[in-house]
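> predicted model, plus sequence, below.
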Amino acid sequence: MKKRIAIIMGGYSSEYKISLKSGNVVYRYLDHDKFDLYRIHIFKDKWVYVDDLEKEHTVDRHDFSIVLRGTKISFDCVFNAIHGSPGEDGLMQSYFELLEVPQTSCGFYQAALTFNKRDLLSVLRPYGIKSAPSYYLNKGDEINEDAIIENVKLPCFVKANKSGSSYGITKVYKKEELKKAIEVAYKEDDEIIIEGFLDGIEVSVGVIKYKGKIKVLPITEIVTENDFFDYEAKYEGKSREITPARISQKQEDNVIGVAKKMYALLKMKGFTRSEFIFLGNEPYLLEMNTTPGLTTESILPQQAQKAGISLNELFENAINEVLP
């Protein structure tokens, strides 16, 4: 009997459109002969199953089920394709854990931790994971520009602490630009992280659990036409993503070691994609994503294909890893 798989997509954040694209790619590439697949849209105002005729059917949130033609349907597994809240911050993970429904992304603690850039860097620092100098602000805090610049220097990046796809991020060159950048970040989150600029090669490193083992995928070098790898660079063709990255063997060995160490330390499962910048041979961590983009143009699927793993294999393996 075919397993019933719910592919959740959408979400509550600015990333919902990207998530819908990711979820539909998963739906398209998973084998419909092996699985019964259901596209579930998760929004603040509705949770619905969207059938092939684009008709919506309400999801019962008490047990995550739907009713079709008078028959109640529950799911054997959930494929999580939600970027941002509630799919990447631990909320959906907690919900499915309470319902005892397997889901493809990491656990609720790991999701909440990695979604909070400040907390992630703080947890990993004692293990020797390097990161840029930083300064933290919460909404309502006094903005002391001199103290910020003394800590992180200029230029610097002002970022929303809990946001993805480079929403709420500004590169600041002058003291007088700081307050405007902070306002932009506060539109995405009430917590901010301000980081010093690291001038080096930027790479993206995908790590997955594949056939029961931690696997680091071929590394991608990010070369952007813009000032940094912002939303436009990520999604509107203003960057080149070069896989494998043009880095030395020493750099490659170091970043693979760090990425694998992080995955194991945090007791991860599913997909992760982490961004680093090299200073010399040393990789400095920027962030870790636990529900990375899964469109055909996204970095992690490109990396998987370079490793000889098709999109069908990538997505099916994620399900097989969590099914009992």
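Received the coordinates, thanks.

> could you use CA atoms for every contact and neighbour count after this?
Will do.

> show me how far the top helix by length along the chain is from its chain's centre.
Once the chain is assigned using DSSP state H, the helix that runs over the most residues is helix 249-265. Put simply, helix 249-265 sits 18 Å off its chain's centre (Cα atoms, centre = their mean, to the nearest Å).

> again with stretch 135-154
27 Å.

> pasting the second one now:
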Amino acid sequence: MKKKKKIAIIMGGDTEESVISLKSGKEVYNNLNKEEFDPYQIHIFRDKWVLIDNKTNHEYFVNKHDFTVCLSENQILKFDCVFNVIHGTPGEDGILQAYFHLLKIPYTGCHFHHASITFNKKYCLSLLREFGINTAVSFFLNKNQSFCEKKIFNKVGLPCFVKPNRSGSSLGISKVYEKEKFFYAVEKAFKIDNEIIIESYLKGTEISVGVISFNNKIKVLPITEIISKNDFFDFESKYSGESQEITPARLFPKVEKEIQILSKKIYQILNLSGISRSEYILVNGVPFFLEINTVPGLSEESIFPKQLKIAGISLSDFFKNVIYSSIGWKKIEK
């Protein structure tokens, strides 16, 4: 009988996104084939790393030195692969990926150095601009750095967006219409990160595009059109039903094809693997890249699973493919 792979599903994290991450982790756990995998739910928070027994809710502490779990005096649990569903730090910015890389434990998603670039909006946007990718006009600020508001407004205009440079789920983002509200938005963003990005407002249609590595091929999933009931696609819009999501998006075939080619190109430029989801604004049919998520939400309310469903790919098959490609990639890397 084939030995089942022991899979650590890591979830939680250090940000407000941890609530969404726990839902994503539960979805992965529920959809893994239990005849082929032994999945374990690992909660990783700033103050503790624990394995949660699904039947008893008993907590077993994770040994951070080698990422093992002592289940009993004579039973030490070691994992064949880590399935990463931590949104934001430390699961999406390369920190945990580098940790597992050092321990030589295969993990899902992109390499740690690619994660550190994609999670940093400044680095990611700067890199993609070198390849001719359209982006909003932007201005970067470090905490405690002096700045001239007039210079910023002359460059990005009003309204504009003020964002933490390293954050997800639209946390800490403000849309600024008036100069008087700018300083408040800057303070709000600096509460999340010590680097912020100020971007020009792009008027158009927001879309979300999932790209995956599936059966050793890069596949672009059906595109989602986002219509937010709020002023923009903020945290409430994403997770409280304050938006309408239309998949497939209502696009002209030519525009759809261009976005598919562009999304695949960005995936290759960033040298990604596994899952990604990119956000764009379509301005008169021209896509402008906003950001990319390499650990997107996998809960029932999330965009990515809906795109998979329309593509005809079950969560069970997709998760299986992600795990085995991660294990295979790690063997090749050794």
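Received the coordinates, thanks. From a predicted model like this one, the values you see are computed outputs, not experimental measurements.

> related to what we said a few turns ago, the longest helix of the first structure vs the second structure, average distance?
Once fitted to the second structure, helix 249-265 of the first structure is off its aligned match by 1.0 Å on average (mean Cα distance after the TM-score superposition for the first structure).

> quick one, helices of the first structure?
16-29, 91-99, 108-115, 117-124, 145-152, 178-186, 231-235, 249-265, 299-306, 311-322.

> read off where the fourth one ends up in the second structure.
In this case it means helix 117-124 of the first structure. Mapped onto the second structure using TM-score structural alignment, helix 117-124 of the first structure spans residues 121-128.

> and what of the shortest one?
Helix 231-235 of the first structure corresponds to residues 235-239 of the second structure when matched by TM-score structural alignment.

> could I get the helices of the first structure as TSV with distance to residue 282 of the first structure and mean neighbour count?
What follows is the helices of the first structure, written out as TSV (distance: least, Cα to Cα, whole Å; neighbours: other Cα atoms under 10 Å):
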stretch	distance to residue 282 of the first structure	mean neighbour count
helix 16-29	32	20
helix 91-99	33	17
helix 108-115	21	21
helix 117-124	15	17
helix 145-152	19	15
helix 178-186	29	19
helix 231-235	24	17
helix 249-265	7	17
helix 299-306	22	21
helix 311-322	30	19
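
> could I get the ones you listed as JSON lines with distance to residue 37 of the first structure?
Converted to JSON lines, these look like this (distance: least, Cα to Cα, whole Å):
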{"stretch": "helix 16-29", "distance to residue 37 of the first structure": "7"}
{"stretch": "helix 91-99", "distance to residue 37 of the first structure": "18"}
{"stretch": "helix 108-115", "distance to residue 37 of the first structure": "24"}
{"stretch": "helix 117-124", "distance to residue 37 of the first structure": "33"}
{"stretch": "helix 145-152", "distance to residue 37 of the first structure": "48"}
{"stretch": "helix 178-186", "distance to residue 37 of the first structure": "37"}
{"stretch": "helix 231-235", "distance to residue 37 of the first structure": "27"}
{"stretch": "helix 249-265", "distance to residue 37 of the first structure": "29"}
{"stretch": "helix 299-306", "distance to residue 37 of the first structure": "20"}
{"stretch": "helix 311-322", "distance to residue 37 of the first structure": "12"}
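
> nearest to residue 243 of the first structure, out of the ones you listed?
With Cα to Cα as the measure, helix 299-306 is the member of those nearest residue 243 of the first structure (6.9 Å).

> which residue lines up with residue 262 of the second structure in the first structure?
When the first structure is aligned by TM-score structural alignment, residue 262 of the second structure is paired with residue 258.

> distance of that match relative to residue 281 of the first structure?
Separation of residue 258 of the first structure from residue 281 of the first structure (Cα to Cα, to the nearest Å) stands at 12 Å.

> if I line the two up, what does residue 176 of the second structure land on in the first structure?
Checking TM-score structural alignment: residue 176 of the second structure goes with residue 172.

> wait, what's in contact with that match?
Residue 172 of the first structure makes contacts with 154-158, 178, 181, as judged by Cα atoms under 8 Å, 6 or more residues apart in numbering.

> could you redo the last one with a cut-off of 10 Å?
Shown in contact with residue 172 of the first structure (Cα atoms under 10 Å, 6 or more residues apart in numbering): 154-158, 178-182, 194, 196-197.

> kindly report the same for residue 168 of the first structure.
158-162, 181-189, 192, 230-231.

> and residue 135 of the second structure, by the same measure?
Residue 135 of the second structure makes contacts with 125-126, 128-129, 199-200, 202, 280-281, 287-291, as judged by Cα under 10 Å, 6+ apart.

> and these, which are buried?
Buried by 16 or more other Cα atoms under 10 Å: 125, 128, 199-200, 202, 280-281, 287-291, out of the contacts of residue 135 of the second structure.

> so of those residues, which ones are in strands?
The members of these that map onto strands under DSSP state E are 199-200, 280-281, 287-291.

> so which pair among those is furthest apart in space?
By the measure Cα to Cα, 199 and 287 form the most distant pair in these, at 15.7 Å.

> any idea how far residue 28 of the second structure is from residue 326 of the second structure?
16 Å.

> oh, that last question was meant for residue 240 of the second structure, not what I typed.
From residue 240 of the second structure over to residue 28 of the second structure the distance is 21 Å, taken as Cα to Cα.

> can you check residue 229 of the second structure too?
Distance from residue 229 of the second structure to residue 28 of the second structure, counting by Cα to Cα: 29 Å.

> after superposition, how close is the match of helix 231-235 of the first structure to the first structure?
Here the mean offset of stretch 235-239 of the second structure against the first structure after fitting is 0.5 Å, by mean Cα distance after the TM-score superposition for the first structure.
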